[in-house]
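Peer 1: Sequence isn't available, so here's the structure alone:
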């Protein structure tokens, strides 16, 4: 097609995109009704194809320069990153996150159930035969606990080694429990079960060869929040799996999209929880204070976390 014919055929479309872009520049994209937004996106895609065609057939021409300028001016409207105001952030933290947990409570409880089953099973297996710990824990860690060099009988806890291992494991577990929801939930269930088994095996070894009080004083101050974050991540993964198995009245595609939005909202809260847990582990857990104080601190975090999650129930009761 000759350039003149190309311009004549498509110039009305380009002018329409220009007009919509001008309105958006002046009043913002929210000023457009939904059908106009869809129209803008459709025309933008058409003009992007026109630009690609012009670059191929009319390189360095005025037509290419014009289309390049037009698409560039519209690009920021299409791919703009939505800014989150401080008010929205505090609303999410203060109410939306616990409200979403209330809405997804059965998924959270299911996630906890899978984790607890793995923990109890490994606890029983290792208590029956300590050699079974090798099924769940690295051999070096098992030998370290037995010999007392990683929190064993002498109560000597290799804090950098053990704490770093546990924190890194919990963070990676949280992320994998969420992402593996796309495997119809099988990956999520495996991650929750195996990591419950890991904690159960380590706990059994500590009661057999180590100092349980010392162990819990180093695990629980940050572990209460970290473990809760794992259960919530597992719930996010199970939410995605459920949308694929049981889409309801929606198509599987739209069911998955809706579930993914909820799951991502849950994971945002999980990230905040892991940050708080990391701060506790970095600044509080290593302090040279009594084990009793650390355990009391862990109990306080559990109470505060319970009160925080109860916010939607308390607000609902107040309005009633």
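Peer 2: Yep, that arrived. Here the structure is a predicted model, which is why all the values come from computation and not from measurement.
Peer 1: Please count neighbours and contacts with C-alpha atoms only from this point.
Peer 2: OK.
Peer 1: For the residue nearest the centre of the chain, which residues are in contact?
Peer 2: The centroid of the chain falls nearest to residue 267 when counting by Cα atoms, centre = their mean (2.7 Å). Counting by Cα atoms under 8 Å, 6 or more residues apart in numbering, residue 267 makes contact with 178, 232, 233, 236.
Peer 1: residues near residue 317, how many?
Peer 2: 9 (other Cα atoms under 10 Å).
Peer 1: Also residue 163?
Peer 2: Using other Cα under 10 Å: residue 163 sits among 18 other residues.
Peer 1: who's in contact with the helix or strand hosting residue 22?
Peer 2: Using DSSP states H and E, residue 22 maps to helix 3-27. By Cα under 8 Å, 6+ apart, the list of residues contacting helix 3-27 from outside reads 29, 31-32, 40, 43-44, 47, 58, 63, 70, 73-74, 77.
Peer 1: That one: which residues count as buried?
Peer 2: Within helix 3-27, the residues that qualify as buried are 14, 17, 18, 20, 21, 24, counting by 16 or more other Cα atoms under 10 Å.
Peer 1: JSON lines for those, including distance to residue 112?
Peer 2: Listed next are these as JSON lines, based on distance: Cα to Cα, whole Å:
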{"residue": "14", "distance to residue 112": "56"}
{"residue": "17", "distance to residue 112": "52"}
{"residue": "18", "distance to residue 112": "54"}
{"residue": "20", "distance to residue 112": "51"}
{"residue": "21", "distance to residue 112": "50"}
{"residue": "24", "distance to residue 112": "48"}
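Peer 1: before we go on, here's another structure to hold up against the first:
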């Protein structure tokens, strides 16, 4: 390769890169894209020149250009922090507030189903016996229920809980597109499972143990799952009754909001997973008093609801719908 010919062929691109880097604080969206593109291309040019081994001085000059451009591009991506802040102060809470009646209704239905299941199990010995032998149920009540929270290391347990709950929430939302029917199944199955556990514990006089271990993390965790279920049902209803929008447009708008909600709920469930692993686990192990653990759970739930009904309400009243397609695409360069 003739290094002089190569340098002459790309000199204009290198000059243009320098110009954009100098003006990085005043670039418009199109120029930002050009800066990123030129940075990538000149980085390739640097690799070519360096591999040729013909002109160390040119390698030095191009290295300096690429380093300055990298700094400018990195500055452009620093606004991702602003995007994240906007997501959690406007987009995510606005979605939760706008769809509040869907997930409040889902919560009421799930709690009613769980309560009915618990009563059915606790009040009917035949049902309890159908679940398992007296020895099996006794083993669950006396040992396995509590041991679940302490049998694994705290960090890995929190990660496992978070992964499982995030998957359940994602299923509840994604399945909503199928007219909401699979979402109803996921929500119903989750409620019945909670009710079965509550019923077995209550039948053996351990209702206080059940609620003492469930509530610290379960308030926030189950609320997040119910929110996911409500959003999934709204998505299903949108397919059935899109309103004054075309079905495709309505599904697109609600679908994008649902995806955004799933991302936000993953963070909420991460917090509840930490509470389950660190607070509930340490409470079961005897390191944290039950009232303290319950207080942490109630505080987390209260802060979440306050977040939805203050921050979310304000954002929704200002016109935020949660449709991420409406988010600004221009990224200022620092």
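Peer 2: Yep, that arrived. None of the values given here were measured: they were computed from a predicted structure.
Peer 1: circling back: and the contacts of helix 3-27 of structure 1, which two are the farthest apart?
Peer 2: With Cα to Cα as the measure, no two of those lie farther apart than 31 and 58, at 35.9 Å.
Peer 1: Compare these two (neighbour count), which wins?
Peer 2: Remark: of residue 31 of structure 1 and residue 58, residue 58 carries more neighbours, 15 against 12, as counted by other Cα under 10 Å.
Peer 1: you'd agree the more buried one is up against residue 65?
Peer 2: No: the criterion here is Cα atoms under 8 Å, and residue 58 of structure 1 misses it with residue 65 at 10.0 Å.
Peer 1: so who does residue 47 of structure 1 touch?
Peer 2: 13, 14, 67, 71.
Peer 1: next one: residue 145 of structure 1
Peer 2: Residue 145 of structure 1 neighbours (Cα under 8 Å, 6+ apart): 151, 152, 153, 205, 206, 209, 210.
Peer 1: measure it to residue 3 of structure 1 for me?
Peer 2: 78 Å (Cα to Cα, to the nearest Å).
Peer 1: just checking, residue 263 of structure 1 touches residue 242?
Peer 2: No: with contact defined as Cα under 8 Å, residue 263 of structure 1 does not count as touching residue 242 (11.4 Å).
Peer 1: If you count surrounding residues, which of the two has more?
Peer 2: residue 263 (25 against 20).
Peer 1: still on that earlier bit, going by secondary structure, the corresponding residue of structure 2 for the residue nearest to the centre of structure 1 is in what exactly?
Peer 2: Superposed on structure 2 with TM-score structural alignment, residue 267 of structure 1 falls opposite residue 266. Per DSSP H and E, residue 266 of structure 2 falls inside helix 247-274.
Peer 1: ok, average deviation of the following helix or strand past that helix from structure 1?
Peer 2: Downstream of helix 247-274 of structure 2, the first helix or strand assigned by DSSP H and E is helix 281-284. Compared with structure 1 after the fit, helix 281-284 of structure 2 shows a mean deviation of 6.0 Å (mean Cα distance after the TM-score superposition for structure 1).
Peer 1: Now do the following helix or strand past helix 281-284 of structure 2 against helix 247-274, angle only.
Peer 2: Next along the chain after helix 281-284 of structure 2, taking DSSP H and E as the criterion, comes helix 290-306. Following axes from the mean of the first three to the mean of the last three Cα atoms, to 10 degrees, one obtains 160 degrees for the angle between helix 290-306 of structure 2 and helix 247-274.
Peer 1: Just give me the mean distance for the helix or strand following helix 290-306 of structure 2 relative to structure 1.
Peer 2: Where DSSP H and E defines the elements, the next helix or strand beyond helix 290-306 of structure 2 is helix 313-317. Helix 313-317 of structure 2 differs from its equivalent in structure 1 by a mean of 8.9 Å after superposition (mean Cα distance after the TM-score superposition for structure 1).
Peer 1: quick one: buried residues of helix 313-317 of structure 2?
Peer 2: Those would be 313, 314, 315, 316, for helix 313-317 of structure 2 by 16+ other Cα under 10 Å.
Peer 1: Show the secondary-structure elements that it is packed against.
Peer 2: In terms of contacts (3 or more Cα pairs under 8 Å, 6 or more residues apart in numbering; DSSP states H and E), helix 313-317 of structure 2 is packed against helix 92-98.
Peer 1: and the helix it packs on, what other elements does it pack with?
Peer 2: So helix 92-98 of structure 2, by 3+ Cα pairs under 8 Å, 6+ apart, packs with helix 247-274, helix 313-317.
Peer 1: let's go with 10 Å and repeat that
Peer 2: If contacts are counted by 3 or more Cα pairs under 10 Å, 6 or more residues apart in numbering; DSSP states H and E, helix 92-98 of structure 2 sits against helix 100-123, helix 207-240, helix 247-274, helix 290-306, helix 313-317.
Peer 1: okay if I get those as TSV plus distance to residue 181 of structure 2?
Peer 2: Formatted as TSV, the helices and strands packed on helix 92-98 of structure 2 follow (distance: least, Cα to Cα, whole Å):
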stretch	distance to residue 181 of structure 2
helix 100-123	13
helix 207-240	8
helix 247-274	16
helix 290-306	27
helix 313-317	28
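Peer 1: nearest to residue 49 of structure 2, of the ones you listed?
Peer 2: helix 247-274 (43.1 Å).
Peer 1: Could you check the closest one and say which residues are buried?
Peer 2: For helix 247-274 of structure 2, the neighbour count (16+ other Cα under 10 Å) marks 250-262, 264-266, 268-274 as buried.
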